[in-house]
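Undergrad: From the sequence below, what's the structure:
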Amino acid sequence: SLFSPAMDTRGPLAPELPQLLHRSPQPCAWTPGARAGEKNVLSSTAAAQALATLIRPCYGPHGRQKLLVTATGETVCTGCATAILRALELEHPAAWLLREASHTQAESRGDGTAFVVLLAGALLEQAELLLRAGLPRAQLRGSYAAATTEVLATLPSLAVRSLGPLEDPFWALYSVMNTHTVTQTDFLTKLVAHACWAIRELDGTFKPERIGVCTLRGATLGDSCLLPGLVVAGKPCGQVTMVLRGARVALFACPFGPASSNAPATARLSSPEELNKFRKGSEQRIEKQVSQLADMGINVVVVWGEIDEKTLLRADRSGIMVIEAKSRREMVYLSEVLGTPLLSYLVPPLVPGKCLRVYGQELGESLAVVFEWDCPSSPALTLILRGATTEGLRGAEQAAYHGIDAYSQLCQDPRLLPGAGATEMALAKILSEKGRKLDGPEGPAFLAFAQALRSLPETLAQNAGLAVAGVMAEMYGAHQAGNFLIGVGEEGIMNVAQEQVWDTLMAKAQGLRVAADVVLQLVTVDEVVVAKKSPTQQQDLNSDSKKAKKCPSLVRKNSFGINK
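TA: Predicted coordinates for the structure are as follows:
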């Protein structure tokens, strides 16, 4: 049966799936083609379920976190589904397609990665039941497509709230950010809401790139704040600590000074005279490079690399402010914002970055550098996040970016859906009622789609530590009575309108569409074909396996090609 015992307690028992299938004018019977289709969908289901099992404990505001050991040996503690999927090494093509679909959701809407993985896994699991009951793969695909169309057409009718143009966005962003940060969600949401509100244009447009996020270790998350301009973690190194007018910036991802002694190309010197000549030539070359920067009007240099003291003194004499950056990611962001290239040699850029002023800022025990503009299209605010650990800062940073993305979506479409699994239960009720009335393969497919949707609030209840059967039975009864605002709370069912728990319509619709698309693609797969490796590749694999035996990996691989 497509319904769990908790579902059956609230209404008449649903007919068995084979009975529904055989109501069709052309009964479906088992054929070799159907069995072959079942075998391939079973393979896809197993790979998708492996991913879903990994992501399921992280879903929702009560989701848990995982300690990941990446391929480079870095240890990451995170509950973000996007980060977890990115760290996996996948071999099964179905799992690879599902990860690509979830990344599409993350890139386009910023949120809903776990939703896509869990819904796709549940839909493939229900597809397996339909194939076992005798539904041909072609009819299954068509019926799933019809159910997806019905869901997307019904979804806007469930939007019962919208963000007003002059309304505080805090309550609309809280439920989005609450799933990504562990502590002080209220305070962090207020900061993000205030930043979004301040950056929003008078005509209602919103440019998320005008809000920067900077993480600085030290203090606590409660010490986070908003600063004007673009703030990056770094410190001024020389005597010139600020440029208050007409800053012209150059970015370098190389040492600020002579080449390192560990460079690949080194001079071969056979006498002390040659050594002195090499040193003088190197100093003259560095002095010339600094002079070229000053001649081009460069008065701010941001360096991601070692800074030589003698070169720094030459920069001080030329009036150049030298800033030591902390990460390459911030250098790339600066390059995008300033519109100047990130150079690997000490040469003047063809197009220097321009801003109004640059100065250092002390934030507790940490140092940061502020870039300010006087034009409206440049970054206007930066959210400074403080924290004791890198992992805590990473979670707060992800929550902030999700909140900014959610507000950007609400500026395009202000409609909101009931959160906490209420929308999924409402859609499941509508599909179930229509599926019982349909003859042929579409009826069972609608019921299967509804059961897949019910698995999402069930996961929320499970992660919250609730009695899943009881909570699902109460939700089912409330939705059958017409109250589709009932969702899963911390202590049981709750009214999402009273608790102000909402989902953005754009993210939910995109997640449903992406999950359905990848499932329809996997259902049509006829066979998984793996190309035979060439002898040279086989030799390389054998040599790699010998090395792996000498250095055993700490990563365990399961039967579906997913590293854990």
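Undergrad: okay, CA-based contacts and neighbour counts for the rest of this
TA: Noted.
Undergrad: right, and the secondary structure at Ile384 would be what?
TA: Following DSSP: H, G, I helix; E, B strand; the rest coil, we place Ile384 in the strand state.
Undergrad: measure it to Phe252 for me?
TA: Taking Cα to Cα, to the nearest Å as the measure, Ile384 falls 24 Å from Phe252.
Undergrad: cool, Asp405 as well?
TA: Plainly put, Asp405 is 30 Å away from Phe252 if you go by Cα to Cα.
Undergrad: Check Asn276 too.
TA: As for Asn276, its distance to Phe252 is 28 Å (criterion: Cα to Cα).
Undergrad: Please identify which of those two sits among more neighbours.
TA: Using other Cα atoms under 10 Å, the more surrounded residue of Asn276 and Phe252 is Phe252, with 22 against 12.
Undergrad: Hmm, that one is touching Leu346, no?
TA: Yes. Taking contacts as Cα atoms under 8 Å, Phe252 lies within contact range of Leu346: 7.0 Å.
Undergrad: Would you mind listing the buried residues in stretch 192-211?
TA: When burial is assessed from 16 or more other Cα atoms under 10 Å, stretch 192-211 yields the following buried residues: 192-193, 195-197, 199-200, 206-208, 210-211.
Undergrad: cool, and stretch 182-194?
TA: Buried residues in stretch 182-194, defined by neighbour count with 16+ other Cα under 10 Å: 182, 185, 188-193.
Undergrad: Tell me the one of those residues nearest Thr524?
TA: Here the nearest of these to Thr524, counting by Cα to Cα, is Val182; it sits at 40.7 Å.
Undergrad: what's near enough to touch that closest one?
TA: Counting by Cα atoms under 8 Å, 6 or more residues apart in numbering, Val182 makes contact with Gly395.
Undergrad: Also Glu491?
TA: Applying Cα under 8 Å, 6+ apart, we find Glu491 in contact with 464, 466.
Undergrad: Quick check: it vs Val471, distance?
TA: Here the criterion is Cα to Cα. By it, Glu491 lies 10 Å from Val471.
Undergrad: Which residue ranges of the stretch 251-400 of the chain form strands?
TA: Assignment of strands within the stretch 251-400 of the chain using DSSP state E, counting those that start in this stretch yields the ranges 300-303, 321-325, 342-343, 353-355, 357-363, 366-372, 381-387.
Undergrad: and of those, who's closest to Ala400?
TA: In terms of Cα to Cα, the element of these nearest to Ala400 is strand 381-387, at 8.5 Å.
Undergrad: which secondary structure elements does the closest one contact?
TA: helix 185-199, strand 211-217, strand 225-228, strand 230-236, helix 390-412 (3 or more Cα pairs under 8 Å, 6 or more residues apart in numbering; DSSP states H and E).
Undergrad: to compare against the first, here's another:
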Amino acid sequence: MDTRNPSALELPKLLSQSTRQDTWAPRVREKNVLSSTAAAQTLANVIRPCYGPHGRQKLLVTATGETVCTGYTAAILRVLELEHPAAWLLREAAQTQAESRGDGTAFVVLLAGALLEQAELLLRAGLPRAQLQEAYVAAATEVQATLPSLVIRSLGPLEDPFWALYSVMNTHTLFPTGFLTRLVAQACWATRELDGHFNPERLGVCTLRGATLEDSCLLPGLAVAGKPCGQITVVLRGARIALFACPFGPASPNAPATARLSSPDDLMKFRKISEQLIEEQVSHLAAMNINVVVVWGEIDEKALIQADRFGIMVIQAKSKREVAHLSEVLGTPLLPYLLPPLVPGKCQRVYGQEVGESLAVAFEWDCPNTPALTLILRGPTTEGLRGTEQAAYQGIDAYFQLCQDPRLLPGAGATEMALAKILSEKGSKLDGPGGPAFLAFAQALMSLPEALAENAGLAVTNVMAEMYGAHQAGNFLIGMGTERVIDVAKEQVWDTFRAKSQGLKVVADVVRQLLTVDEVVVAKKIPTPQEDLSSNSKKAKNTHLL
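TA: Purely as a prediction, here's the structure:
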């Protein structure tokens, strides 16, 4: 054995000593400390209180000044202004997990931060960086190989998915999710293909403020929040649709071009020209056989009269996001000007629908691969609707994952504790750097059920000891509950296999990449000519004052 490197028996002793200030010289400590650990830990500390079903909410103030109350990790990561490159890399990895699997975003951030913290301790103890990377890769491979053995249940092809979706959706809303889970399960089941395939695009989500969650319902087709504005309120056959993100009528008063009028005659001419322009714009739409117009903007009364004259149904939408989604589904662009689209959207029927005291507009198709149902969500507040909407999307994504791979793992931190136990047992028997690295990986995994206990307000030391003892006794179905440890099989708390497996792979990749980073080098910013001029003017002003 190479005497220059510590053995597996020496490393635990060095790890215990590395926390004391007088053990290592400052030069050695600086050489071994990871430059990305502090940034990853800071990001993990922001996300940690939001982890799990008892996670807390955060008030986010966006760049536009909008205030959003949410506990959803992906939304928090989007608004954070990060400067450290390691934090950028970790956020990108977490967002990849959210986009590909729809769940496990907080899992990626917390586990990556814990692994980097453990890696720093190993490096301070003297473990070479190259050997640590190899040992972490071996531990991640062992985790992936062990994960299938922890699968406890699978969703049957003809089985009601309610029990499998409940624990996933319960993490993302403050409201009781029993009714919402039942509604999402019903919608997913109804839009499922005969061969078992499920396309999430066939299920839409529309939020309407008002009433309560129990007033939510399902509508056929794709529904958007809005209302028909003219005399034509329904198109029953052969709808040809144009979408606009601008006023339906004259240009906005805040437009850059402003007419200069010097007499009453000029005003009359301007009004006449404006009316002619509106008539021409609407007639061009009618010439392209457009009979439905969806507008995210103001509706001019004279333009609406012209639309009624040409038999065009005009819909005023409330949400630009919903109109953008409608644009994707229809395959027609969202235009900023009142010009006919080159390729109009097509569907079978368009009609208004009253939902309680609110209005929605439904678009129906009679062909596959198009939205078949829309989940109409009701609620008294905008913030509550956002959480409910996010929970619904999480349920839809989870069902899509289960249709791809029906396997389910124990939830509530039970899977992480079981993996930690297996890694600890193997690490205690390994020689060389693999042993301490396996133990460090296990310690990082145990930090996740610990976070669940903290957010639930439990006595962390006591419940973690109870959970650890149960797993040592061979019961890997024990997880972290609301008041104490629980049997996840009895409580029906599950994690999807695909999301967990993908999350572990993402964490392994990003940690391995960050372990190779020696230091952060920031290039000097090159000032623009405008900045040079402003700096020179400031210097001249200061000189003048002197």
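Undergrad: got the helices and strands packed on strand 381-387 of structure 1 as a markdown table, with distance to Thr504 of structure 1 columns?
TA: Conversion of those to a markdown table gives the following (distance: least, Cα to Cα, whole Å):
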| stretch | distance to Thr504 of structure 1 |
| --- | --- |
| helix 185-199 | 15 |
| strand 211-217 | 20 |
| strand 225-228 | 25 |
| strand 230-236 | 28 |
| helix 390-412 | 7 |
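Undergrad: Tell me which of the ones you listed sits most buried.
TA: Stretch with highest mean neighbour count among these: strand 230-236 (a mean of 24; mean count of other Cα atoms under 10 Å).
Undergrad: For the stretch 451-564 of structure 1, which segments are assigned as strands?
TA: Remark: strands of the stretch 451-564 of structure 1, listed N- to C-terminal, are 486-488, 493-495, 502-504; assignment by DSSP E, counting those that start in this stretch.
Undergrad: quick one: what's aligned to Gln231 of structure 2 in structure 1?
TA: In structure 1, the position corresponding to Gln231 of structure 2 is occupied by Gln239, as judged by TM-score structural alignment.
Undergrad: Assign a three-state SS to that match, would you?
TA: Per three-state DSSP, the local secondary structure of Gln239 of structure 1 is coil.
Undergrad: Relative to Val249 of structure 1, how far out is the closest residue to it other than its chain neighbours?
TA: On the basis of Cα to Cα, 6 or more residues apart in numbering, the spatially nearest residue to Gln239 of structure 1 that is not a chain neighbour turns out to be Asp316, at 6.1 Å. Between Asp316 of structure 1 and Val249 of structure 1 the computed distance is 15 Å (Cα to Cα).
Undergrad: can you name the residues of structure 1 that stretch 368-385 of structure 2 overlays?
TA: Stretch 368-385 of structure 2 corresponds to residues 376-393 in structure 1, going by TM-score structural alignment.
Undergrad: Now that stretch: buried residues?
TA: Going through stretch 376-393 of structure 1 with 16+ other Cα under 10 Å, the ones that come out buried are 378-387, 390, 392-393.
Undergrad: how close does the residue nearest to Glu490 of structure 1 when sequence neighbours are not counted sit to Glu491 of structure 1?
TA: The shortest distance from Glu490 of structure 1 to any non-neighbouring residue, by Cα to Cα, 6+ apart, is to Ala464 (6.2 Å). Noted for Ala464 of structure 1: a distance of 8 Å to Glu491 of structure 1, by Cα to Cα.
Undergrad: try Pro457 of structure 1
TA: Distance check for Pro457 of structure 1 against Glu491 of structure 1: by Cα to Cα, it reads 14 Å.
Undergrad: How about Ala247 of structure 1?
TA: The spacing between Ala247 of structure 1 and Glu491 of structure 1, counted by Cα to Cα, is 55 Å.
Undergrad: What lines up with Gln139 of structure 1 in structure 2?
TA: Under TM-score structural alignment, Gln139 of structure 1 pairs with Gln131 in structure 2.
Undergrad: Hmm, that match is touching Gly432, no?
TA: No. At 9.3 Å, Gln131 of structure 2 does not count as touching Gly432 under the criterion of Cα under 8 Å.
Undergrad: The two: who's more crowded?
TA: For Gln131 of structure 2 versus Gly432, neighbours defined as other Cα under 10 Å are more numerous around Gly432 (20 against 14).
Undergrad: Skipping its backbone neighbours, what lies nearest that one in space?
TA: Per Cα to Cα, 6+ apart, closest to Gly432 of structure 2 is Ala8, 4.8 Å.
Undergrad: Identify the residues contacting the residue nearest to Glu490 of structure 1.
TA: Counted by Cα under 8 Å, 6+ apart, Ala464 of structure 1 has contacts 62-63, 489-491.
Undergrad: what about Lys39 of structure 1, helix or strand, and which?
TA: helix 32-55 (DSSP states H and E).
Undergrad: May I see the buried residues of that helix?
TA: Residues of helix 32-55 of structure 1 classed as buried under the neighbour-count rule (16+ other Cα under 10 Å) are 34-35, 37-52, 54-55.
Undergrad: Ok, stretch 11-31 of structure 2 next?
TA: Counting neighbours by 16+ other Cα under 10 Å, stretch 11-31 of structure 2 gives 11-12, 14-15, 18, 29 as buried.
Undergrad: who's in contact with the corresponding residue of structure 1 for Val323 of structure 2?
TA: Using TM-score structural alignment to pair residues, one finds that Val323 of structure 2 aligns to Met331 in structure 1. The contact partners of Met331 of structure 1, by Cα under 8 Å, 6+ apart, come to 251, 304, 325, 342.
Undergrad: OK, contacts around the closest residue to the last one other than its chain neighbours?
TA: Of all residues not flanking Leu342 of structure 1 in the chain, Leu251 sits nearest, at 5.1 Å (Cα to Cα, 6+ apart). Contact partners of Leu251 of structure 1, counting by Cα under 8 Å, 6+ apart, are 301-303, 331, 335, 340-343.
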